[in-house]
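J.: next comes the sequence, and after it the predicted model I'd like to discuss.
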Amino acid sequence: MGVVEEAHNVKVIGSGKTTVVLGHGFGTDQSVWKHLVPYLIDDYRVVLYDNMGSGPTNPDYFDFERYATLEGYAYDLLAILEELRIDSCIYLGHSLSSMTGVIASIFRPDLFSKLILLSASPR
């Protein structure tokens, strides 16, 4: 496991050819997907991660300046995709992570085949 994977508590489950990345909303962690994941793992490779400052992430990695904007979270998402060598994914983001996915897809549109946004926060 790489540094980024460890820092964000990354879990990869399922065995499908298509990768689905699930990003949780502000104030939650990846456990919010526990009822959805069983429906996906037979057909998709599912990537779960925690945004910095959520769940069991290491507080030593939190940087107030970096995470004062959504770009910091987007750079984390791109680092996770890079470390896992994901060259295309369906990204499902809730709240804060919806906009994280939008920004990341602007920086690297080649990595995202679809964006699914749930209750996307405008900021």
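T.: Arrived safely, thanks for sending. Numbers count the residues shown, from 1 in each chain.
J.: can we go C-alpha only for contacts and neighbour counts from here?
T.: Noted.
J.: residues contacting the closest residue to Leu96 other than its chain neighbours?
T.: Leaving aside its sequence neighbours, Leu96 sits nearest to Gly25 (CA to CA, 6 or more residues apart in numbering; 5.1 Å). Going by CA atoms under 8 Å, 6 or more residues apart in numbering, Gly25 touches 93-98.
J.: comparison target below:
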Amino acid sequence: MEEAHNARVLGLGQQVLVLAHSFGTNQSVWKHLVPHLVHENRVVMYNNMGAGTTNPEYFDFERYSTLFGYTYDLLAILEELHVESCIFVVHSASDMVCVIAAVTQPSQNSL
């Protein structure tokens, strides 16, 4: 999952920040913010399926016809990266993806 979404982890801090971009963009929207965050935090960035450098072979129209497909991807990325607690920093439609993730796995995420 991490590779499919070009997930990256920067910084070594205790607090994990997950940066989630919106549709029509990719993780590069955070390029001016990340340098200010990595000194004290561990920053996780990823591309939603169909954005940036994600492999189009993985795109499934049925899975991504609702926000739940994107939510399941986010939860799988967090699990793969062993993220037990995090703060979401989101843009536009990804706010609902993160809200659904927080409701689905409340012990894993904090808003």
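T.: Yes, it's here. From a predicted model like this one, the values you see are computed outputs, not experimental measurements.
J.: coming back round to it: would you mind finding the match for the residue nearest to Leu96 of the first structure in the second structure?
T.: Using TM-score structural alignment, the partner of Gly25 of the first structure in the second structure is Ser22.
J.: may I ask which helix or strand encompasses Asp73 of the second structure?
T.: helix 67-80 (DSSP states H and E).
J.: next secondary structure after that helix?
T.: With DSSP H and E, the next secondary element past helix 67-80 of the second structure is strand 87-90.
J.: now do the helices in the first structure.
T.: 3-7, 37-40, 70-83, 96-107 (DSSP state H).
J.: residue most distant from the centroid, the second structure?
T.: Glu62 (20.2 Å; CA atoms, centre = their mean).
J.: aligned counterpart of it in the first structure, please.
T.: Matched across to the first structure, Glu62 of the second structure falls on Glu65, judged by TM-score structural alignment.
J.: tell me who's in contact with Gly92 of the second structure.
T.: Small correction: residue 92 of the second structure is Ser, not Gly. Contacts of Ser92 of the second structure by CA under 8 Å, 6+ apart are 21-23.
J.: in the first structure, which residue is closest to the centre?
T.: Gly23 (3.9 Å).
J.: ok, it touching Ser98?
T.: Yes. Here Gly23 of the first structure reaches Ser98: they are 7.4 Å apart, a contact under CA atoms under 8 Å.
J.: list the residues that contact both of these two?
T.: Common contacts of Gly23 of the first structure and Ser98 (CA under 8 Å, 6+ apart): Leu92.
J.: so what's the residue farthest from the centre of the second structure up against?
T.: Contacts of Glu62 of the second structure by CA under 8 Å, 6+ apart: none found.
J.: and if you look at Ile80 of the first structure?
T.: 4-5.
J.: same question, Val44 of the second structure
T.: Taking CA under 8 Å, 6+ apart, one finds 7-10, 16-19 in contact with Val44 of the second structure.
J.: corresponding residues in the first structure for stretch 84-101 of the second structure?
T.: So stretch 84-101 of the second structure sits over residues 87-104 in the first structure, by TM-score structural alignment.
J.: what about the matching stretch, start to end distance?
T.: Stretch 87-104 of the first structure has an end-to-end distance of 13 Å (CA to CA, to the nearest Å).
J.: among the contacts of Gly25 of the first structure, list the two that are farthest apart in space.
T.: With CA to CA as the measure, no two of the contacts of Gly25 of the first structure lie farther apart than Gly93 and Leu96, at 7.6 Å.
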